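S.K.: Quick one, fold the following:
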Amino acid sequence: MTEEATQKQLRGLSALLQIEKETRHAGNLQDLAFLIVNDTRRLVEYDQAILFQHKGNNICKLHSVSGVAQIEKNAPFVDWTTKVVNFRLKKNNSSEVSIINPDELPGSYKDNWSEWVTGNALWCPVKSMNGELLGVLWLSKNGAWHENEIAIIERVSDAYAHAWAAIINARPRKIKLREWATNKKSRLGVILFVIVIMFLPVRQTVLAPAEIVPYNPYILTSPLDGVIKKIYIDPSQAVKHGDHLLSFDDTTIRNQYEITLKSLDVSRAKLLQATQKSFRDERSKEEVSLLKAEVDQKSAEVSYSNELLKRTRVYAARGGVAIFTGRDDWEGKPVVVGEKIMVIAKPGKSDLKIWLPVDDAIQLDSEQEVHFFLNIDPTRTIKAKISQTSYEAQPSLDGKLSFVLRAKWSNDAGPSHRIGLKGTAKIYGKTVSLFYYLFRKPISALRQRLGF
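M.R.: Here you go, the predicted model:
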């Protein structure tokens, strides 16, 4: 072997090693495809290289063409070569590197061979280690293909396949899922799976704001129209029956009482005088009956004023814990008869009050299960059961139209918590299908909009 031939072999080996190195460092399929169609020329001579990507089901799509930056997918040449490649795939002629024989093609493809191919074309499948076809490299040139050139293509195709498989396995999961979703069998399986799970039985649940409230409390309301002068207890203070809770400003009522007393004294004096005259004067006897009625009226006014005066001092009707906002909120505030001032609750006795929005309402029965989560301790579940539901909806604290529900604690789960604490109640309803659970509100909204 001459020195020139030796140098030529060394240059060829060096080019092969360099291409294999560049192949391993290709960061994505686009870079690898550019290297395949353009840099393979450093190993073997060819006029044109076309790379097809295998899409499954013996179908390939054109990916790259040597010397072309942007491919016109609807070009006649692209359409013809794609059809020829897919024809060979379906004929199972894709396993090894081979020269494409025009005579094996159908008449329509064979007739256009000379128009699109100058000379001979080489079929180079790119297969992974497990035999999966990744793509096809089409090489054409005006001369004949030699055995040493085919051997080099077989060698470098193996490197291309290894790099191609590595890039596919390193792609983001969402790309793999997209490819999986394009498979018809996969899509059908997903549809059937979704249909089946839509019939799974699930228990209806709904979330609603809730608050711990006293159980059967004594509600203290204003006994008269007036101004609260003084409150003698603090919020959350324990009180006993008969404890003095508050006083009203009694200035007006006391003055009115004293005036009625004086009016009563005057009326009694007139009655006494008329009674004494009646023994001597017949006309005075007629006045006696009128003055008696006046005395009775004044006595009733005195009794009423005295009763109002007694009401200015309010005492506890029963023992418990006094619940109200604060002294500063009530002292000096005018109130009317029946206005709620405070609540006296029994210690350790509480209920759960739930505001269920009308839009989220579900069919509920008594004894339905409720799980309560406190805002201050959301990790703990407190169990209760529905004991009362309102017939009509009413505005809640945040202004939403809601049904008011009452729930009793299960196994004394709630007495340890302070009255007034708020949280979220998870109410459990009846068992329904998953489809109804997910689409109940959308269907309801659609019916309201379309009226069907």
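S.K.: CA atoms for contacts and neighbours, from now on please.
M.R.: Noted.
S.K.: show me where the stretch 151-300 of the chain has helices.
M.R.: Secondary structure of the stretch 151-300 of the chain (DSSP state H, counting those that start in this stretch): helices at 173-181, 184-197, 251-277, 282-311.
S.K.: right, so of those, which gets closest to Gly423?
M.R.: helix 184-197 (32.5 Å; Cα to Cα).
S.K.: Can you name the residues in contact with that closest one?
M.R.: Residues outside helix 184-197 that contact it (Cα atoms under 8 Å, 6 or more residues apart in numbering): Trp180, Ala181, Leu434.
S.K.: Quick check on these: which are buried?
M.R.: Leu434 (16 or more other Cα atoms under 10 Å).
S.K.: which one of the contacts of helix 184-197 sits closest to Ser396?
M.R.: Leu434 (30.2 Å).
S.K.: Verify the stated contact: that closest one with Thr205.
M.R.: No: between Leu434 and Thr205 there is no contact under Cα atoms under 8 Å: 11.8 Å.
S.K.: re earlier: let me have the helices of the stretch 151-300 of the chain in CSV, adding distance to Glu154 as columns.
M.R.: CSV is the format used below for the helices of the stretch 151-300 of the chain (distance: least, Cα to Cα, whole Å):
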stretch, distance to Glu154
helix 173-181, 28
helix 184-197, 34
helix 251-277, 114
helix 282-311, 109
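S.K.: next up, for comparison:
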Amino acid sequence: MTFTDVDLRNRWEVAKSSKAVAQAKYFKAVQTATATQKNMEDVAIAKAELDVASSELAYAQEMLGRTVVKAPSAGLLIYSTKSDWIGRPVRTGERIMEIGDPTATELKIEVPVSDALTVAEGGDVSLFLDGDPLTAVKANVTRSSYRPALNGEHQMVYRVHAGFSDGEARRIGLRGVARISSRSVPLAFYLFRKPIASLRQRFGL
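M.R.: The predicted model follows:
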């Protein structure tokens, strides 16, 4: 990925020209001083100017190099849409995209806080893809978050990750509905857990 580098590239070109001029002045001062055995102060001044120009060029080169961002490994670039980022300023550390490995996909499930039950590692998951809603794809829970977080729709959800039971990779970006099998609970708890949770949130019990 390459950021806009017009300004930094211009600074690099100016710094490169400045170093070339300073280097020429230094060589001329050295030749003159060697021939006349005088003007050693001019040599020292020219050398200092050359050192400054070299430092400025090195800094400009470093800043220009930062406009090119390389991924640590090959993969599929995942981001929202191109139009979302055109002209938009970004903050330091802000995530703008991800690199996905098409050969090592997993299932990411967002469980609303109101539907959250105990999810154990290794639990069974049935995925019904939007493109094939009648066929269940089997998976097993690998990990889950302990704290809820806001998703893209500004809903508080727990994130559960699962690996496909058959070990086959699926295309990145597929969507569907997942059913997580949890441990058995009394029927009364299952029927009244949402009303009880609502009362606790409302009255702070």
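S.K.: what about the closest residue to Gln53 of the first structure other than its chain neighbours, distance to Phe52 of the first structure?
M.R.: The shortest distance from Gln53 of the first structure to any non-neighbouring residue, by Cα to Cα, 6 or more residues apart in numbering, is to Gly135 (4.3 Å). The gap separating Gly135 of the first structure from Phe52 of the first structure is 5 Å, by Cα to Cα, to the nearest Å.
S.K.: Give the residues shared as contacts by the two.
M.R.: With contacts taken as Cα under 8 Å, 6+ apart, Gly135 of the first structure and Phe52 have Cys60 as neighbours in common.
S.K.: Roughly how far does the most far-flung residue of the second structure relative to its centre sit from Ile45 of the second structure?
M.R.: In the second structure, the residue that sits farthest from the middle, by Cα atoms, centre = their mean, is Thr36; the gap is 61.5 Å. In this view, Thr36 of the second structure and Ile45 of the second structure are 17 Å apart by Cα to Cα.
S.K.: Shouldn't Ser114 of the second structure be within a strand?
M.R.: No: using DSSP: H, G, I helix; E, B strand; the rest coil, the secondary structure at Ser114 of the second structure is helix, not a strand.
S.K.: Residue in the first structure paired with it?
M.R.: Matched by TM-score structural alignment, Ser114 of the second structure corresponds to Asp359 in the first structure.
S.K.: That match: how many residues sit nearby?
M.R.: 12 (other Cα atoms under 10 Å).
S.K.: Ok, Ile153 of the first structure next?
M.R.: 22.
S.K.: The one 10 residues further on now?
M.R.: Around Ala163 of the first structure there are 22 other residues, counting by other Cα under 10 Å.
S.K.: Equivalent analysis for Arg380 of the first structure, please.
M.R.: Arg380 of the first structure, neighbours per other Cα under 10 Å, totals 12.
S.K.: what number of residues lie near the closest residue to it other than its chain neighbours?
M.R.: Spatially, and ignoring its direct neighbours in sequence, Arg380 of the first structure is nearest to Phe373 (6.3 Å; Cα to Cα, 6+ apart). Phe373 of the first structure: 20 surrounding residues under other Cα under 10 Å.
S.K.: Tell me the counterpart of Phe373 of the first structure in the second structure.
M.R.: Aligned partner of Phe373 of the first structure by TM-score structural alignment: Phe128.
S.K.: Contacts only, for that match.
M.R.: Counted by Cα under 8 Å, 6+ apart, Phe128 of the second structure has contacts Leu134, Thr135, Ala136, Val137, Gly176, Val177, Ala178.
S.K.: and the residues you listed, which are buried?
M.R.: Using 16+ other Cα under 10 Å as the threshold, Val137, Ala178 are the buried ones among the contacts of Phe128 of the second structure.
S.K.: I'd like the contacts of Phe128 of the second structure as TSV, with distance to Tyr79 of the second structure and secondary structure appended.
M.R.: Output for these, formatted as TSV (distance: Cα to Cα, whole Å; DSSP: H, G, I helix; E, B strand; the rest coil):
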residue	distance to Tyr79 of the second structure	secondary structure
Leu134	29	strand
Thr135	28	strand
Ala136	27	strand
Val137	25	strand
Gly176	19	strand
Val177	22	strand
Ala178	23	strand
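S.K.: any idea which of the contacts of Phe128 of the second structure is closest to Leu8 of the second structure?
M.R.: Using Cα to Cα, the contacts of Phe128 of the second structure come closest to Leu8 of the second structure at Gly176, 45.3 Å.
S.K.: Need the counterpart of the closest one in the first structure.
M.R.: So, by TM-score structural alignment, Gly176 of the second structure is matched to Gly423.
S.K.: what's the spacing between the spatially most central residue of the second structure and Thr105 of the second structure?
M.R.: In the second structure, the C-alpha nearest the mean C-alpha coordinate belongs to Arg95, at 4.2 Å (Cα atoms, centre = their mean). Going from Arg95 of the second structure to Thr105 of the second structure by Cα to Cα gives 20 Å.
S.K.: returning to what we had before: contacting residues around the match of Ser114 of the second structure?
M.R.: Asp359 of the first structure neighbours (Cα under 8 Å, 6+ apart): none.
S.K.: Distance-wise, check it relative to Phe324 of the first structure.
M.R.: Counting by Cα to Cα, the gap from Asp359 of the first structure to Phe324 of the first structure is 32 Å.
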